[in-house]
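Chemist: Got a predicted structure here, sequence first:
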Amino acid sequence: MAATDPNESLFLRPLGAVEQNPTALKLILGGKLRELRLAAGLDPADVDGRLGFSRSKTSRIELGRHGCKPTDALALLELYGVDGEDHVEEFLRLVDQSRRPDWWRSFSDVLSDFFTPLVALESAAERIRAYEPFYVPGLLQTSAYTRAVIQAGPGQLLPHDVMRRVELRQERQSHLDQPDAPYLWAVIDESVLMRTVGGREVMRAQLEHLAALIERPRITLQIAPLDVSAAVGLGTGVTYLRFALSDLKDAAYIEHLTDSTFTQKPQVVEQYRNMLDRLGACALTPAKSREVLHRRLGEY
């Protein structure tokens, strides 16, 4: 492999806000190491053998499932022919960033395995697109509405567990208040506005909250009339994450009755993105949606 140009970054562009997300950094660093390995003409087993790694360690690092230690990073960069003090320093700085604890780990007591990938990566997204057929999307819920939704779900939860789930959702929402927050585009089924969740006071406060959020420049809200949502046939809650960096693949989170699916398989993600495109094209405009929202609010 030819030596790297010391005047160029190892990465295509500055990583920006993504540097604050350890999970996203692990994926990016792993992808870069895979790119360097392929350029060096090596397979994972070769690397494991030459560096004395345990079996499949290289693959786990490349997939972002195994944090990369600084000593491992140095050995890998040397093996792949990466030289230049700036390159090594840049990579090690990001490795150090990726080893910081993720904020969501403090909620591991209430985080399910299928939900963790969404929570871990959504704050690193450039755009979040969400559709909910039964409830207000989680990132737009008040704490009282969230509590009512959780209590109405399957199974009996202890009050402490309910509280922790509400706190987790509020923490996720707080990322939308950051200067580099993702743009959020949400489509809500019209029936959601008609469904009184948690009682009239809770629902009125939720509608007031939506009326305030719809005015924010980084949030787009559309209402899907009943005939539109039936025609598009999405039928389940979907969250789509779009990342600004090509190092991160777009993702889709699809909700089911008792669990969910998080996928970054391009064909599957593209399918759901197309359905969200169709739904958005058929839903009411943000201006019309605002009118519907305020009309419904006036009925409380």
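Modeler: Great, that's in hand. A quick note: this is a predicted structure, and the numbers were derived from the prediction, not measured.
Chemist: can we go C-alpha only for contacts and neighbour counts from here?
Modeler: Fine.
Chemist: and the gap between the nearest residue in space to T285 that is not next to it in sequence and V269?
Modeler: Distances taken as C-alpha to C-alpha, 6 or more residues apart in numbering put Q222 closest to T285, at 6.0 Å, once the chain neighbours are dropped. Distance of Q222 to V269, computed by C-alpha to C-alpha, to the nearest Å: 21 Å.
Chemist: Which of those two has more residues huddled nearby?
Modeler: Using other C-alpha atoms under 10 Å as the criterion, Q222 and V269 rank with Q222 on top: 27 against 20.
Chemist: and the comparison structure, right after this:
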Amino acid sequence: MPVGGKPTVRSRRLGAALKRYRLAARLDQEHAAEVLGCSIAKISRVEGGISASRVGDVRVLLDLYEVSDENARTQLEHLARVSNKRGWWLDYAGMVSEEHADLIALEVDASYIRTWQPLFIPGLLQTPGYLKALVDGSHTTYSAETVEKALAVRRERKRVIEEGGAQFAAVVWEPALTAPMPSREVHREQLTHIHELAQRKNVTLQVLPYSEWGAAHMASHFSIFSFGPEPAPEAVAFDSTTSTVIIEDLDDVAKHARIFEALRSAALSRKQSLTFLDKAIANMPEGEK
């Protein structure tokens, strides 16, 4: 059973993939159960993400379903290994909800992350000062300990791009970058940080100009995740201050992938976006306010 006794995004991904391959092979759950020497109920629980599956069982099922793609096999075997592993985010159980934990697991597992943000700096690019400004501007009072834990979670999350583990592409609407922040110092630090990260080989930042109103209103913020060597979209997440929603329906995921490509086409190029940030930083008045 997955850690915590409940389905996780990892166990759901594994189960859904095994079910797709079984249906493609035109086999029923009874046939799969017979080959594994288990009950039909167990196959159902595995495909529903309720029960974890051993690596050996995954290999047997993939052989049965005649799945020969080595990348697909490697990915599913990896999911079988990590579904029962304790993620670092479980150390912040009081801070990280189950849905947010699923988002973090997607980030950790992803080979490609694409995000669209019309209002905020993307979370994986935020500085501690920017995050504190968001917390201070909320209608909720948090203890100093809670704020420090939130900052610690954000530091851990940012490792997926700062350590080069994933290819990260972001399209950000201009107002999210240029609208005045409570502190010019925080604003300057945030833009400088983004400019530095945007020069990394695994990070692409594109600024959507303010004038591209139509493109900016095609969809609210979202992030797309891919897990193989190719950037085929497999999950979409919507993260807010109060909730996290993850969509794994392939048609919905494909729709958001098309929107993201349209946003990229309407946005400034990577080089133009770096020049935009240079000018924004240079034109920012000195001083705290």
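Modeler: Yep, that arrived. Remember, it's a predicted structure, so these values are computed and weren't measured experimentally.
Chemist: TM between them?
Modeler: Once superposed, the chains reach a TM-score of 0.76 (TM-score structural alignment, normalised by the length of structure 2), with 267 aligned residues with a C-alpha RMSD of 3.7 Å.
Chemist: Can you point out the buried residues in stretch 261-277 of structure 2?
Modeler: 263-264, 266-270, 273-274, 276-277 (16 or more other C-alpha atoms under 10 Å).
Chemist: Could you tell me whether the residue nearest to T285 of structure 1 really is in a strand?
Modeler: Yes: counting by DSSP: H, G, I helix; E, B strand; the rest coil, Q222 of structure 1 is found in a strand.
Chemist: Quick check: it touching C282?
Modeler: No: using C-alpha atoms under 8 Å, Q222 of structure 1 is not in contact with C282, being 9.8 Å away.
Chemist: quick one, strands of structure 1?
Modeler: Under the criterion DSSP state E, structure 1 contains strands at 127-132, 183-189, 219-224, 238-242, 251-255, 260-263.
Chemist: if we can go back for a sec, ok, the residue nearest to T285 of structure 1 - contacts?
Modeler: Applying C-alpha atoms under 8 Å, 6 or more residues apart in numbering, we find Q222 of structure 1 in contact with 185-188, 280, 283-286, 289.
Chemist: What does L268 of structure 2 correspond to in structure 1?
Modeler: In structure 1, the residue matched to L268 of structure 2 (TM-score structural alignment) is L284.
Chemist: how much space between that match and Q170 of structure 1?
Modeler: Distance from L284 of structure 1 to Q170 of structure 1, by C-alpha to C-alpha: 28 Å.
Chemist: M181 of structure 2: how many residues sit nearby?
Modeler: M181 of structure 2: 16 surrounding residues under other C-alpha under 10 Å.
Chemist: Which residues are in contact with the spatially most central residue of structure 2?
Modeler: Centroid-nearest residue in structure 2: E107, 4.2 Å away (criterion: C-alpha atoms, centre = their mean). E107 of structure 2 makes contact with 113, 157, 160, 225 under the criterion C-alpha under 8 Å, 6+ apart.
Chemist: Which position in structure 1 pairs with it?
Modeler: Aligned partner of E107 of structure 2 by TM-score structural alignment: E122.
Chemist: measure that match to L207 of structure 1 for me?
Modeler: Distance, E122 of structure 1 to L207 of structure 1, by C-alpha to C-alpha: 24 Å.
Chemist: same check, this time on G138 of structure 1
Modeler: From G138 of structure 1 over to L207 of structure 1 the distance is 14 Å, taken as C-alpha to C-alpha.
Chemist: how about the contacts of E107 of structure 2, which pair is most distant?
Modeler: Across the contacts of E107 of structure 2, the longest distance by C-alpha to C-alpha is 14.5 Å; it joins R157 and F225.
Chemist: So for these two, which residue has more residues nearby?
Modeler: When neighbours are counted by other C-alpha under 10 Å, R157 of structure 2 and F225 differ, and F225 comes out ahead with 25 against 19.
Chemist: which residue in structure 1 lines up with that one?
Modeler: Alignment note (TM-score structural alignment): F225 of structure 2 maps to L241 of structure 1.
Chemist: does that match really touch A252, like I thought?
Modeler: Yes: with contact defined as C-alpha under 8 Å, L241 of structure 1 counts as touching A252 (6.3 Å).
Chemist: can you map out the helices along structure 1?
Modeler: Secondary structure of structure 1 by DSSP state H: the helices cover 22-39, 44-51, 57-62, 70-79, 85-98, 116-121, 143-152, 159-174, 190-194, 200-213, 226-232, 266-282, 286-297.
Chemist: out of these, nearest to F134 of structure 1?
Modeler: Nearest of the helices of structure 1 (C-alpha to C-alpha): helix 190-194, 5.5 Å.
Chemist: Any chance you could list what contacts that closest one?
Modeler: With C-alpha under 8 Å, 6+ apart as the criterion, helix 190-194 of structure 1 contacts 133-136, 207, 223-226, 293, 296.
Chemist: Quick check: the two most widely separated of the residues you listed?
Modeler: Longest span within the contacts of helix 190-194 of structure 1, C-alpha to C-alpha: L207 and L226, 18.4 Å.
Chemist: Those two: which has the busier surroundings?
Modeler: Ranked by neighbour count (other C-alpha under 10 Å), L207 of structure 1 and L226 place L207 first, with 22 against 13.
Chemist: Residue in structure 2 paired with that one?
Modeler: Matched across to structure 2, L207 of structure 1 falls on L191, judged by TM-score structural alignment.
Chemist: List the contacts of the counterpart of G155 of structure 1 in structure 2.
Modeler: Taking TM-score structural alignment, G155 of structure 1 has T140 as its aligned residue in structure 2. By C-alpha under 8 Å, 6+ apart, the contact set of T140 of structure 2 is empty.
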